[in-house]
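**Student:** output the structure for:
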Amino acid sequence: MTSASGKLTSEHFKTWLKDVYFPNVGHSSVLLIDSWSGHCPNAVKEAAPPNKIVDVKIIPKGTTGKIQPLDAFGFRVWKNYVRRFEDSITLMNEDIELHKRNNIIKLQTL
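**Tutor:** Okay, here's the model as predicted:
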């Protein structure tokens, strides 16, 4: 199931729980999620099979960029790269729309 906007929805999250998370964890597990409303504990309860116990822990709002390794060390580096690239495109007056998904994907292969 894909999203036309490219954004994650709570239905995508439930599908991931059912198809990926629960089949690959034991009887009891801990799931650490950020505070995005689509990651609500109710979605986890709705998707959980009756034989699985999951303890949901939520990262407090405003702390994601400080404690999630990919946000702190991966995405920040990537976003800085994209900003510099956008600045260069603007200065060179190139006709490239970086806000479009396909152009961003192409950027990753440069």
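**Student:** use CA for all of it now, contacts and neighbours both
**Tutor:** Noted.
**Student:** what about the helices in the chain?
**Tutor:** Along the chain, counting by DSSP state H, helices occupy 10-16, 41-47, 64-67, 69, 76-92, 101-108.
**Student:** take these and lay them out in TSV including distance to H27 and mean neighbour count.
**Tutor:** Shown next, in TSV, are the helices of the chain (distance: least, Cα to Cα, whole Å; neighbours: other Cα atoms under 10 Å):
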stretch	distance to H27	mean neighbour count
helix 10-16	17	15
helix 41-47	14	16
helix 64-67	27	13
helix 69	27	11
helix 76-92	36	12
helix 101-108	38	11
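**Student:** mind putting these in TSV, distance to L32 included?
**Tutor:** Below are those laid out as TSV (distance: least, Cα to Cα, whole Å):
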stretch	distance to L32
helix 10-16	13
helix 41-47	11
helix 64-67	11
helix 69	13
helix 76-92	21
helix 101-108	28
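**Student:** and for comparison, fold this next one:
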Amino acid sequence: MGERTTEVTVKKKNNVTHSYTVQPVTSAVGQLLGKFLLILQEKENEFGRRVQKDLLEPSNVVVQASKSGKSSDEKHRIFLNEVLRPLVGRKFLLFLDCWKTQADLTKFRAVFPNQNSQLLIFPEGSTGYIQPQDISLFRSWRYFHKKIEHHIHINRTEMTMNDRQYFINMHSVIHNQLSAP
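**Tutor:** Down below sits the predicted model:
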């Protein structure tokens, strides 16, 4: 039995509407690989000096900030260089969304100039039907996320769930668990 609405008290509206992007890499057999990109919503397109100094970045996460919490051309370039580049050899196949920021062949070739790679773009409107991460990985990811937050709530664990570090650590743990053989 559920409820139609849940009322909460928060200091800022952003605490319940915080937006973010998780961008992992999977192999052809569906195995999560190496690192993933996590983009958190911030007032500016970067973390402040104090925040950056105090932020602990787990080894499996590349953390970035943007005003919307969504990816951009600059953030996608970081994904290609810091997340994808260390994982691929000279020859690889990459499936991407038709989103203009990701499907830029010129940018892709600039990052991977000497690789014998192939870029395949999923057609517009096909996200929920044929994109492997949307139909399998992210369902599991959201399941873990809900279970962690449910556990914190049920056990009345004292934790600020809108805290950047909590958020980074939680997604790092989810990635780690879903990467396990």
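**Student:** before we move on, the earlier item: so which of the helices of structure 1 is nearest S35 of structure 1?
**Tutor:** Nearest to S35 of structure 1, of all those, is helix 64-67, at 8.5 Å by Cα to Cα.
**Student:** which residues touch the closest one?
**Tutor:** Surrounding helix 64-67 of structure 1, the residues in contact under the criterion Cα atoms under 8 Å, 6 or more residues apart in numbering are 34, 71-72.
**Student:** where in structure 2 does it fall?
**Tutor:** Residues 127-130 of structure 2 are matched to helix 64-67 of structure 1 when aligned by TM-score structural alignment.
**Student:** and the matching stretch, how far out from the chain middle?
**Tutor:** Using Cα atoms, centre = their mean, to the nearest Å, the distance from the centre of stretch 127-130 of structure 2 to the centre of the chain it belongs to is 18 Å.
**Student:** check the mean deviation of that stretch from structure 1.
**Tutor:** Its aligned residues in structure 1 lie a mean 0.8 Å from stretch 127-130 of structure 2 after superposition (mean Cα distance after the TM-score superposition for structure 1).
**Student:** what's the nearest residue to the residue nearest the centre of structure 2 if we skip its chain neighbours?
**Tutor:** Closest residue to the average C-alpha location of structure 2: V22 at 1.0 Å, with Cα atoms, centre = their mean. For V22 of structure 2, ignoring the flanking residues on the chain, the nearest one in space by Cα to Cα, 6 or more residues apart in numbering is L38 at 4.8 Å.
**Student:** M170 of structure 2 versus the residue nearest to the centre of structure 2, what's the distance?
**Tutor:** With distances taken as Cα to Cα, to the nearest Å, V22 of structure 2 is found 12 Å from M170 of structure 2.
**Student:** same check, this time on H76 of structure 2
**Tutor:** Separation of H76 of structure 2 from M170 of structure 2 (Cα to Cα) stands at 22 Å.
**Student:** kindly report the same for I39 of structure 2.
**Tutor:** 14 Å.
**Student:** same check, this time on S126 of structure 2
**Tutor:** In terms of Cα to Cα, S126 of structure 2 sits 29 Å off from M170 of structure 2.
**Student:** now do the same for K45 of structure 1: its match in structure 2.
**Tutor:** By TM-score structural alignment, K45 of structure 1 lines up with R109 in structure 2.
**Student:** and its match, what does it touch?
**Tutor:** R109 of structure 2 touches nothing, counting by Cα under 8 Å, 6+ apart.
**Student:** find me the equivalent region of stretch 13-30 of structure 1 in structure 2.
**Tutor:** Stretch 13-30 of structure 1 maps onto residues 76-93 of structure 2, going by TM-score structural alignment.
**Student:** quickly note the distance from S35 of structure 1 to M92 of structure 1.
**Tutor:** Distance from S35 of structure 1 to M92 of structure 1, counting by Cα to Cα: 40 Å.
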